[in-house]
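[1] sequence unavailable; structure follows:
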C-alpha cells in the first residue's frame, strides 16, 4: 500500500486544504497546530505546507500583564521573536507571507509599564527591517493609535511598506480614538502610489491633514479597485464630504475601474455623486452608511436615479428609488450586485403604521411589476423588514 509520501504534491495539498479550511470571519486556518506538526514530518512536507502556514502573519503586542490570558502572553513573546528574526534575516519562511495583521495599539506611553516602553523601543528599532523582509507582502490590516510617542513607529512602518514592490494596499488602516490626543501627527501617506485597495477607518476627531493625505493618495492610484472610508465622529460640528475625499482624482489620466465603494458618515449630494460617476461605472458593491446630510433621504433617491441613468444600475420590471434604509441584491442589474443605503435614525420618515404591513423573511428586493421594495428598518429595539409600495 502506498504511503502519503508517494502521492503527488497536488493531491496532498487538496487533502490538507480540505482538512484545514479557513474560517471566513477571522481568516485563521482551522487545525493550525496539526498543520504545523505535519510540516515537521519531512522536508517535502515542510516545502508543501509552508505557503499555507505562513501566508498570513499576525503581529500583536499585547501586554501579558495587561491581559491575564495565556494567549496574550504568547503573542507578546512570539511577535517580538518574529520581528527580530525578520530584521536579522535568520528565517525565510515569511517569504510566503502575503497578508499582515499588525496591532500596535497596546504600545502606549504608560509610566508604570516598563515592559511596554521596552517593547515599543524594540519594535521601533526593528520594524523597518522586519517589514522589508516580507518580500511578497500584498496587503496589511493595521490597527494603530497615533500619539506623539508612536508617530515615529508609524512613519517607519509606512516607509517600509512603500519599499515593497508586491504591496497592493491596506485592507484596513484603523486609527482608534487616541488620534484625538494628537490631531496633527507627522504621519503621511505620500510614500504610497499605485495601490489597488485602500480601506481606512478612524474615530472621533475630524483630522484635516489626514483628509488631504487621502485625497492626494487617491490621485496616485489609477488602478484602485476598492475604497472604503469609515468615520465615527465625536460630534456633528463638521462633516467630511465626498467632494473633499475625491478632490484630486481629476488628475488621473483615465477613470477608475472601481469595483467596491464603502462610505460611512460621509456627506454626499447627488450633484457630487454625478460629478464622479464616470469613476464608478464598474461598481459591484456600493454601501453608503449614516449619511449626515439633513437631506440624506433625498440624496439616496438621487443616487439611485443617477445609477440607473448611467447604466450602472439596470433593473427589470418597475422599481423606484428608496426613501429609507435599504439593502438590495439582484442578478438583474448590469454590474452592481449589492447596494446598501442607510440613513441616520433621526431621519427615518416612514411611519410605524406602514411598517406593520407584510413582513418578509428575506431583506433583499427582487424585481416585480408591483414595484415593491424590501426595506430593512430599525424602529425602537425591533428590527423589521417591510414591503412598501413607494
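    Here it is on my side, so go on. The model shown is predicted, which means the values in this text are computed figures rather than measured ones. Residues are numbered from 1 along each chain as shown.
[2] make it CA atoms for all contacts and neighbour counts henceforth
    OK.
[3] show me what counts as buried in the strand or helix carrying residue 300.
    Residue 300 belongs to helix 296-309 when elements are defined using DSSP states H and E. Residues 296-308 are the ones in helix 296-309 that count as buried (16 or more other CA atoms under 10 Å).
[4] which residues in this structure form strands?
    With strands called from DSSP state E, the chain shows them at 56-60, 99-103, 139-144, 169-175, 197-204, 226-233, 240-241, 260-264, 266-267, 285-289, 326-328, 338-341, 372-379, 382-389.
[5] looking at those strands, which is buried most?
    Highest mean neighbour count of those: strand 266-267, a mean of 24 (counted as mean count of other CA atoms under 10 Å).
[6] and that one, how far out from the chain middle?
    Here strand 266-267 is found 18 Å from its chain centre; the criterion is CA atoms, centre = their mean, to the nearest Å.
[7] quick one: list the elements packing against that strand.
    Applying 3 or more CA pairs under 8 Å, 6 or more residues apart in numbering; DSSP states H and E, we find strand 266-267 packed against strand 240-241.
[8] in JSON lines, list the strands of the chain along with distance to residue 155.
    Listed next are these as JSON lines, based on distance: least, CA to CA, whole Å:
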{"stretch": "strand 56-60", "distance to residue 155": "17"}
{"stretch": "strand 99-103", "distance to residue 155": "14"}
{"stretch": "strand 139-144", "distance to residue 155": "12"}
{"stretch": "strand 169-175", "distance to residue 155": "14"}
{"stretch": "strand 197-204", "distance to residue 155": "16"}
{"stretch": "strand 226-233", "distance to residue 155": "21"}
{"stretch": "strand 240-241", "distance to residue 155": "25"}
{"stretch": "strand 260-264", "distance to residue 155": "26"}
{"stretch": "strand 266-267", "distance to residue 155": "27"}
{"stretch": "strand 285-289", "distance to residue 155": "31"}
{"stretch": "strand 326-328", "distance to residue 155": "39"}
{"stretch": "strand 338-341", "distance to residue 155": "35"}
{"stretch": "strand 372-379", "distance to residue 155": "42"}
{"stretch": "strand 382-389", "distance to residue 155": "44"}
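[9] then this one, side by side with the first:
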C-alpha cells in the first residue's frame, strides 16, 4: 500500500513546512510561494500551511501617493473581507503591520478613489477586532493628516485582543492630539515607540501605558534630540514609579532621551534582571560618562550585561566594565564624530582588550573603524583587525563602518561596492566571505562539504582602492585582504568535492593575474563539476589565463563584455573538445562588427578538428557571428539539437540565416523543439514554423526595424500558432524595447488562437500603459483561466510605459480592478501571475 505525503503525521508535516520556509535576515519567512501552491492541493494542506503563510499581515498604503495601485486595492480588499467575515485566511495571523497615512496625506494622488479611504475608516474596527490571535503590531500614525476616528477605532480594536503582547514598532511622526488616547491598550511585554518633535500629550500617554504594563521586559524609546528640552526618563517613568511591583525589564534602549546615572539608580528595582542597555544621543550635559557610571554601578551589584549599545564608546568606565567579564552577546559601538586624535587609541583598545573576553559568546558586533594605530618598524600594522574579529567564532551579525580616512571600498563584498566618496560600509559580507574562504582552505570547517553550487565574484577586492594619505598606495589592509584571498582560493575550492555547478564573474583587467590560475586549478580537482558559468567583464585575458585543466562539463555558459582576445578564442574551442558530454551551451558577447566577433565556426573548430561530436541539445548564441556556411561547417555538432537561440547576430546575413538553418537541419532529419530569435520577419523561418509542427517553445524578441508590422503579427497568430497548437508549451512575445504593435492587446481572434494552444504552461507578453490597462489585464487573465495547464503568466511593462509611469508602476504585477483570485480559483486550479 503506497503512502503519499498527505498521509504523513501532522507533526512531521509541520516540521517540513517550517523547514522549507526559513526565517530570513529580514526576520520574515522565505519560500512562501511554495506554500501558496501547496495550500491549493487539499483542505488538509491548506489547514497545515495557513498558520505559516498568513502569520504576518502587512497593510501599508504606500503607493497611494501615485494613484490607484495593486497595493492600495489589496489592502482595502483585505480590510473589508476581515470586517465582513468573508475571509478566514487570516484567522492565524499573529503579526500585523499597518499604515494608512499615505491615503490621507496632501500628496495622495487625485486619481485615487476617495471611497478607499472612507472604506478603511468605516471598516478598521471590525477588521482588526477579527484578528483574535494577534500577538504583535507595528503601526505608523500621522495625526497631522489621518482622521482621529481611524486612530481611536484602531486602538479600541486592539483592546479587544487578549493575546496582544508586543508593540514591535509604534511611530507617531507628529505625536498625538489630546482627543486620541492609548488608554485602551495594556499588558504589553514589549514596547518600541518613536516620534518627532516635543509633544507632551504623547509623552503622558506613553508614561500611562508603561504603568499599565507590569510585565514589560523590553522597552525602546526613540525621541528627537533636543538638547536641554528633550524627553527625560523621569517623564517616561512617572506612572511606573507609582507601581508597587518592579518591572522585569531585560532590554532597555533609549535614543534621544535624557538619562543620568541618578535616574537609573533611583529605579534600580526595575533593572535587576537587565540583560541589554542601549543609550545614544543622550541630550544631558554629562552624557559622556553616564553609561560608564551605570555599568560601574551594575558591576557592584554583580549584574553583568549580555548586550551594550552606545554612541560614546570611549567612556573609560564603560570599557573597564566590558573588559572585566566574559559572556557579552551584543556589542554595538556607533561613535559620534569627534576629535580624530582619540580614535587610534580607542581602536587599539577595542581590538586588543574589548573583544578578547567575549570571543566565544559574541553574536552581534557593530562598530565604526577609524584609522589604525601607526605601523611598527617593519611597516606593517601593529595589529591585524581581521584576525582579531575572526576570533569571534559565534558571530552571526557583523556591521562595520569605516570612517572617511579608512578604507574606501569593501574588500569582502566581492560583487557590489559602496560608491560613497566619504565613507563605506563594511557589511556582514566582508569578513563572512573572507573567513569562509580561509576556513575552507585550512580545513577548519566542514559546513560546506556538501555544497553543490558556488557563485564567486572575484573582481571586487582588486578594484582601485587607494589611500590618498599614503602617497596613493593601496591601503595595507586592502593588500592583506587581497593576498589572503589569492593564497586561499585554490584550496578553498578544492575542498568542495561535491560541487556540481560553478558561476564565476571575473575581471582580467583589475584582478591579480595570479588569481585566475588558482581558481581554475582548484576547479580541476573536482571530479563532480558538471556546470560552468563564466562571465568575463573584459576580453583582455592575461597570458596566464588557461581553462585547460577543466573538462567533462555537461553545461557551459560563457559571457564576455567586449571583443574577445585571441587567448579567449584559443581557450574556448579546446574546452568544448574536452567536454564530450556537453548538452547545453551558450555564448554571449557584445554587439560588434562582424570582423571583430567570435563566430560559430571559431567555437567548434577544435572539436571538429579532433572529430569530437558533442551531444548538444541546447545552444544559445548572442553577439556571435552565425551564417549558413558556419552551420554547414559544424553540422555534425547539431545533430541532436532541440533548442536554438540566435540574437544580435553581427553577420550581414542575420535577417535570413535562421530560416536557412531550419532548412539545413530539416534536411538532416532534425526538427527544432524550441526557437528564440530577435529577427522575426525572416520569411523562411515563418514558413518553416507554419509547415512544420512539433514546436514546444517559441520566443520572439523583435529588435529589427522590419519587425514593426501588424501584418507580421497576424501571420504569427493565424499561421504559426495554429500549426503548433498541439505541442506548444512556452510562448514569449515581445521585449522591453519592442515596437508598439507588439505591446498592444492582441485582437480577439488572435487571443482565441492562444487559447487553442491547450498545452501552454508559460505565457510572457508586454504592455503599454493606457487608460484601458485594467481591461488589458482582465483579458490576459481570462486567457490564463481558460488554459488548463498554464503555470505562469508574465505581463511586463514596455519602454513606451516608462515615459508615462512613475518608477513603482514599472513593477506593477496585476490590474488594480481585476481580482486575480477569481481566475486562480477557476476549475479548482491556479497559475502564477508574474511569479506572485
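    In hand now; what should we look at? Owing to the predicted nature of the structure, the values given are computational and were not obtained by experimental measurement.
[10] quick revisit: average gap between the helix holding residue 300 of structure 1 and structure 2?
    When structure 2 is overlaid, helix 296-309 of structure 1 sits 1.4 Å from its aligned residues on average, using mean CA distance after the TM-score superposition for structure 1.
[11] can you list contacts of that helix?
    For helix 296-309 of structure 1, contacts defined as CA atoms under 8 Å, 6 or more residues apart in numbering pick out 268-270, 273-274, 313-315, 321-324, 341, 343, 347.
[12] against structure 2, where does that helix fall?
    The alignment of helix 296-309 of structure 1 onto structure 2 (TM-score structural alignment) covers residues 287-300.
[13] do the same with stretch 88-100 of structure 1
    Under TM-score structural alignment, the match for stretch 88-100 of structure 1 is residues 84-96.
[14] first-to-last residue distance for that stretch?
    18 Å (CA to CA, to the nearest Å).
[15] and that stretch, what's buried?
    Buried-residue list, stretch 84-96 of structure 2, by 16+ other CA under 10 Å: 89-96.
[16] tell me where the stretch 1-150 of structure 1 has helices.
    9-19, 32-39, 43-53, 70-88, 114-132 (DSSP state H, counting those that start in this stretch).
[17] in JSON lines: the ones you listed, plus distance to residue 206 of structure 1.
    Listed next are the helices of the stretch 1-150 of structure 1 as JSON lines, based on distance: least, CA to CA, whole Å:
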{"stretch": "helix 9-19", "distance to residue 206 of structure 1": "44"}
{"stretch": "helix 32-39", "distance to residue 206 of structure 1": "41"}
{"stretch": "helix 43-53", "distance to residue 206 of structure 1": "40"}
{"stretch": "helix 70-88", "distance to residue 206 of structure 1": "32"}
{"stretch": "helix 114-132", "distance to residue 206 of structure 1": "27"}
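[18] can you say which of those helices is nearest to residue 241 of structure 1?
    Residue 241 of structure 1 sits nearest to helix 114-132 of all the helices of the stretch 1-150 of structure 1, at 34.0 Å, using CA to CA.
[19] starting at the chain centroid, how far to that closest one?
    With CA atoms, centre = their mean, you get 25 Å for helix 114-132 of structure 1.
[20] give me the angle between that helix and helix 70-88.
    50 degrees (axes from the mean of the first three to the mean of the last three CA atoms, to 10 degrees).
[21] helix 114-132 of structure 1 vs structure 2, mean deviation?
    Using mean CA distance after the TM-score superposition for structure 1, the mean distance for helix 114-132 of structure 1 is 1.6 Å.
[22] counting by contacts, list what that helix packs against.
    Counting by 3+ CA pairs under 8 Å, 6+ apart, helix 114-132 of structure 1 packs on helix 70-88, helix 151-162.
[23] how about that helix: buried residues?
    Across helix 114-132 of structure 1, burial judged by 16+ other CA under 10 Å covers 116-117, 119-120, 123-124, 126-132.
[24] sorry, back to before: next, give me the two most distant ones among the contacts of helix 296-309 of structure 1.
    Farthest pair in the contacts of helix 296-309 of structure 1, by CA to CA: 314 and 347, 27.5 Å.
[25] next one: residue 353 of structure 1 from residue 325 of structure 1, what distance?
    17 Å.
[26] the two: which is more packed in?
    residue 325 (23 against 7; other CA atoms under 10 Å).
[27] which one is the more buried one nearest to, not counting chain neighbours?
    Excluding the flanking residues, the one nearest residue 325 of structure 1 by CA to CA, 6 or more residues apart in numbering is residue 342, at 4.2 Å.
[28] show me what contacts the one you found?
    Shown in contact with residue 342 of structure 1 (CA under 8 Å, 6+ apart): 288-291, 324-326.
[29] format the residues you listed as CSV; extra columns: distance to residue 5 of structure 1.
    Listed next are these as CSV, based on distance: CA to CA, whole Å:
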residue, distance to residue 5 of structure 1
288, 52
289, 53
290, 56
291, 58
324, 60
325, 57
326, 54
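[30] of these, which is the nearest to residue 226 of structure 1?
    residue 288 (14.1 Å).
[31] doesn't residue 327 make contact with the closest one?
    No: counting by CA atoms under 8 Å, residue 288 of structure 1 does not reach residue 327; the two are 10.3 Å apart.
[32] need the residues touching each of the two.
    340-341.
[33] return the residues in contact with the aligned partner of residue 357 of structure 2 in structure 1.
    Aligning on TM-score structural alignment places residue 357 of structure 2 opposite residue 366 in structure 1. For residue 366 of structure 1, the contact set (CA under 8 Å, 6+ apart) comprises 329-330, 373.
[34] great, nothing more from me.
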